[in-house]
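**Q** Have a look; sequence and predicted model below, questions after that.
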Amino acid sequence: MVAILDVNEAQQSVEATIWMQVHWKNELLVWDPSDYGNLTLIYPPDKNMWKPELAMSNGYNELTPIGSDFVLLKSYHDGQTVWVPGQKVQFLCRIDVTKFPFDTQTCYMEFFNWAGTKEETSLKYREPEYDSSKGYVSYSNSEWTVTERRSMKRAVDGHEMIRVIVVLKRKYVSLVLTLVLPVILLAFLNVFVFLLPTESGEKLSFSVTILLAQAVFLSFISDLMPQATDTISGLSIYISTQLVLSSLYVLITCCNLRIYHRDTNRCRIPRWFLKLICISINSDNCVYPIKEDGVAGSDISQRLDRICFWFFLVIVFLMTTIFLMGGIY
């Protein structure tokens, strides 16, 4: 494998540049080097030589043979023939983006000789030596790295198949800095709207600003998100949930401002609501409900802000932890 050119999540395909070393023995082309001036190697024309019609069974486009006409053959005096075809291929691969941007994809290329059955042509494979300086590919990709490559042989419909399995891991450092980190920061920053004093007059504008920032950022990063239709990434669910929570913060802030400016002497707060949020903790560590008489709207607003802050902070923390742990592991 020379290079990974593209991984298309929407088309469920991978594009790569490959080349192979194909060896076989041509018993009809054997000679004694001493009879031909110690000639041990020739480059016969491609059209005059037999070669296996190798093809990729899971190709994205039409089924075409591997190799091109300008690739030369090498034939040795003992009949050993070497053919080194290479080309750009596009093959199907089921891509699961659930753990994006920490996802790992397992794809494979499957080759077979479509001009002969397994009784006529037997295929064998040899694993290439691992190059520690280059890894599994000669040229690295800016988005993906090949962490593993192995081969296996199987028989399907009378043909022997050589399956080359490639494990791709997404390079997530750049995506974390430009995508994940801003989303997490906005999620935690949004919760602090409940710490702003109501007297400042900035609570509603702060919550609306964060909501608009999330909406604008979501439209900005739409091109960076995978466009797969079969699976949904955890990051997309996380962003959508934070957008819903941000809208909920705006509604709670509006209700809280209304309670703050409410004349509780003329329009009483419902008793069930007071029992739900208005509690007083005495020195004996016992919990007592505050009496309805003498409770101002500002007191209820401050208590509601405190409860919402800790409640939503725990929710955002748990959601972020689940998203990060689920993606990494």
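**A** Received the coordinates, thanks. From a predicted model like this one, the values you see are computed outputs, not experimental measurements.
**Q** contacts and neighbour counts: CA atoms only from here.
**A** Noted.
**Q** Could you report the distance from the nearest residue to Val287 once chain neighbours are set aside to Tyr288?
**A** Spatial nearest neighbour of Val287, excluding adjacent residues (Cα to Cα, 6 or more residues apart in numbering): Ile281 at 5.0 Å. Distance, Ile281 to Tyr288, by Cα to Cα, to the nearest Å: 7 Å.
**Q** ok, the closest residue to Asn282 other than its chain neighbours - contacts?
**A** Among residues not flanking Asn282 along the chain, Tyr288 sits closest, at 7.8 Å (Cα to Cα, 6+ apart). Neighbour list for Tyr288: Ile279, Ser280, Ile281, Asn282 [criterion: Cα atoms under 8 Å, 6 or more residues apart in numbering].
**Q** Excluding sequence neighbours, find me the nearest residue to the first one.
**A** Among residues not flanking Ile279 along the chain, Pro289 sits closest, at 4.6 Å (Cα to Cα, 6+ apart).
**Q** which ones are touching Asp263?
**A** Applying Cα under 8 Å, 6+ apart to Asp263 gives the contacts Ala296, Gly297.
**Q** Comparison target, given below:
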Amino acid sequence: MSEYTENAAWILTSVSRKRVVRNSNYYVDIEFRLQRRANFALFTLIAPLMALAFLNISLFLVPVESGEKGSFLMTIFLSYGVFITIISDTLPNNSAQTSVFVVLIETLLCLSVLSVVYTVIQARVASSIGHKRCPIQCLITLKNRNQVAPIENGGMPPKVSPVYTWGMFLKQLDSVLFFVFLVAVTMIIGIFFAILLRHVNVADYHDDSEPPTTTRVFPIPTTASG
């Protein structure tokens, strides 16, 4: 190990050796255990992806009448495509194992697709029947249910009561979906990090008197071999 130099992508965690007999000849098998340095992937891939996932949730805070909701969502959707392109260029062509990080990106991409579909339907409904009465009354808040109409015309109640339109329904549906997607993204990210921590087994360098320890810190397949 006097000739060993530190590597920027890997850490040597353990080295083991054993003598074996094969075909009446003695051989020495030397096994090196490597641990991936996760800082590069953490700050260049995972952290931006987490920020992009929560940025996708803020879509439901953009008013549909602003006209910027669709373009904002398509920009986020294309950003996921850029992430998939970057990851596919670094991963080997292996169908036997699937990277946990790729599964995370695909899951968040599916949520983004659902957001695109919802935004398109919302824009269509808002432009066609947004001013019409909405028969779905389940999202009316208690404030709207118990609202007292002002008395006008000499103490007589108004002839026309406030109408609950499709536009009002879509605004309240945005608020509900904001919290639903927030919980979903938080759970997905929590499961992802739980899987990572389950595979973490940091081992110090040991000699051949100790059994070899398998270390897997960041479960993303790599093109390196050996």
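**A** Nice, thanks for sending it over. Not measured: the values here are computed from a predicted model.
**Q** quick one on the thing from earlier: which residue of the second structure is paired with the residue nearest to Ile279 of the first structure in the alignment?
**A** Structural alignment (TM-score structural alignment) places Pro289 of the first structure against a gap in the second structure.
**Q** And the contacts of Tyr288 of the first structure, which two are furthest apart?
**A** Spatial extent of the contacts of Tyr288 of the first structure (Cα to Cα) is set by the pair Ile279 and Asn282 at 9.7 Å.
**Q** Could you check which of these two has the larger neighbour count?
**A** Taking other Cα atoms under 10 Å, Ile279 of the first structure and Asn282 do not tie; Ile279 has more neighbours (15 against 9).
**Q** From Pro197 of the first structure, how far off is that one?
**A** Distance of Ile279 of the first structure to Pro197 of the first structure, computed by Cα to Cα: 20 Å.
**Q** Buried residues, the longest helix seen in the second structure. List them.
**A** The longest helix of the second structure (DSSP state H) is helix 166-199. Using 16 or more other Cα atoms under 10 Å as the burial criterion, the residues of helix 166-199 of the second structure that qualify are 166-172, 174, 177-178, 181, 185, 196.
**Q** can you check stretch 220-234 of the first structure too?
**A** Judged by neighbour count using 16+ other Cα under 10 Å, the buried positions of stretch 220-234 of the first structure are Met225, Pro226, Gln227, Ala228, Ile232, Ser233, Gly234.
**Q** Please identify which helix or strand holds Val103 of the second structure.
**A** Using DSSP states H and E, Val103 of the second structure maps to helix 100-129.
**Q** Next, the angle helix 166-199 makes with that helix.
**A** 180 degrees (axes from the mean of the first three to the mean of the last three Cα atoms, to 10 degrees).
**Q** Mind checking what helix or strand follows helix 100-129 of the second structure in sequence?
**A** Once helix 100-129 of the second structure ends, the next helix or strand along the chain (criterion: DSSP H and E) is helix 142-145.
**Q** so which of the buried residues of helix 166-199 of the second structure comes closest to Ser24 of the second structure?
**A** Nearest to Ser24 of the second structure among the buried residues of helix 166-199 of the second structure is Leu196, at 43.9 Å by Cα to Cα.
**Q** In the first structure, what residue corresponds to that closest one?
**A** Aligned by TM-score structural alignment, Leu196 of the second structure pairs with Gly327 of the first structure.
**Q** Okay, its match and Arg170 of the first structure: tell me how far apart.
**A** Distance, Gly327 of the first structure to Arg170 of the first structure, using Cα to Cα: 12 Å.
**Q** Next, count neighbours for Thr198 of the first structure.
**A** By other Cα under 10 Å, the residues close to Thr198 of the first structure number 20.
**Q** Might one say that it is in contact with Leu257?
**A** Yes: Thr198 of the first structure lies in contact with Leu257 (Cα atoms under 8 Å); the separation is 7.2 Å.
**Q** quick one: the longest helix of the second structure to chain centroid distance?
**A** Its chain's average C-alpha position is 10 Å from that of helix 166-199 of the second structure, according to Cα atoms, centre = their mean, to the nearest Å.
**Q** Now do Trp83 of the first structure against Trp24 of the first structure, distance only.
**A** Counting by Cα to Cα, the gap from Trp83 of the first structure to Trp24 of the first structure is 9 Å.
**Q** whoops, I mixed them up, Asp263 of the first structure
**A** Look at Asp263 of the first structure and Trp24 of the first structure: by Cα to Cα, they are 94 Å apart.
**Q** repeat for Ser298 of the first structure
**A** For Ser298 of the first structure, the distance to Trp24 of the first structure equals 88 Å [Cα to Cα].
**Q** And Ser151 of the first structure, by the same measure?
**A** 19 Å.
**Q** for Ser205 of the first structure, same thing?
**A** 75 Å.
**Q** So what does Val125 of the second structure match up with in the first structure?
**A** In the first structure, Val125 of the second structure lands on Ile259 (TM-score structural alignment).
**Q** quick one, what contacts that match?
**A** By Cα under 8 Å, 6+ apart, the neighbours of Ile259 of the first structure are Gly297, Ser298, Ile300, Ser301.
**Q** out of these, who's nearest Thr104 of the first structure?
**A** Distance to Thr104 of the first structure across these (Cα to Cα) is lowest for Ser301, with 47.7 Å.
**Q** That closest one against Thr253, yeah?
**A** No: using Cα under 8 Å, Ser301 of the first structure is not in contact with Thr253; the gap is 9.6 Å.
**Q** Between those two, which contacts overlap?
**A** Joint contacts of Ser301 of the first structure and Thr253 (Cα under 8 Å, 6+ apart) do not exist.
**Q** did I read that right, the residue nearest to Asn282 of the first structure in a strand?
**A** Yes: when DSSP: H, G, I helix; E, B strand; the rest coil is applied, Tyr288 of the first structure is found to be in a strand.
**Q** So it versus Ser236 of the first structure, what's the distance?
**A** Separation of Tyr288 of the first structure from Ser236 of the first structure (Cα to Cα) stands at 43 Å.
**Q** can you give me the end-to-end distance of stretch 288-295 of the first structure?
**A** 14 Å.
**Q** And for stretch 6-19 of the first structure?
**A** Stretch 6-19 of the first structure has an end-to-end distance of 17 Å (criterion: Cα to Cα).
**Q** to the chain's geometric centre, what's the distance from that stretch?
**A** On the basis of Cα atoms, centre = their mean, stretch 6-19 of the first structure sits 14 Å off its chain's mean C-alpha point.
**Q** and it, which stretch of the second structure?
**A** So stretch 6-19 of the first structure is aligned with nothing, judged by TM-score structural alignment.
**Q** Could you check that stretch and say which residues are buried?
**A** Residues of stretch 6-19 of the first structure classed as buried under the neighbour-count rule (16+ other Cα under 10 Å) are Val7, Asn8, Glu9, Gln12, Ser13, Val14, Glu15, Ala16, Thr17, Ile18.
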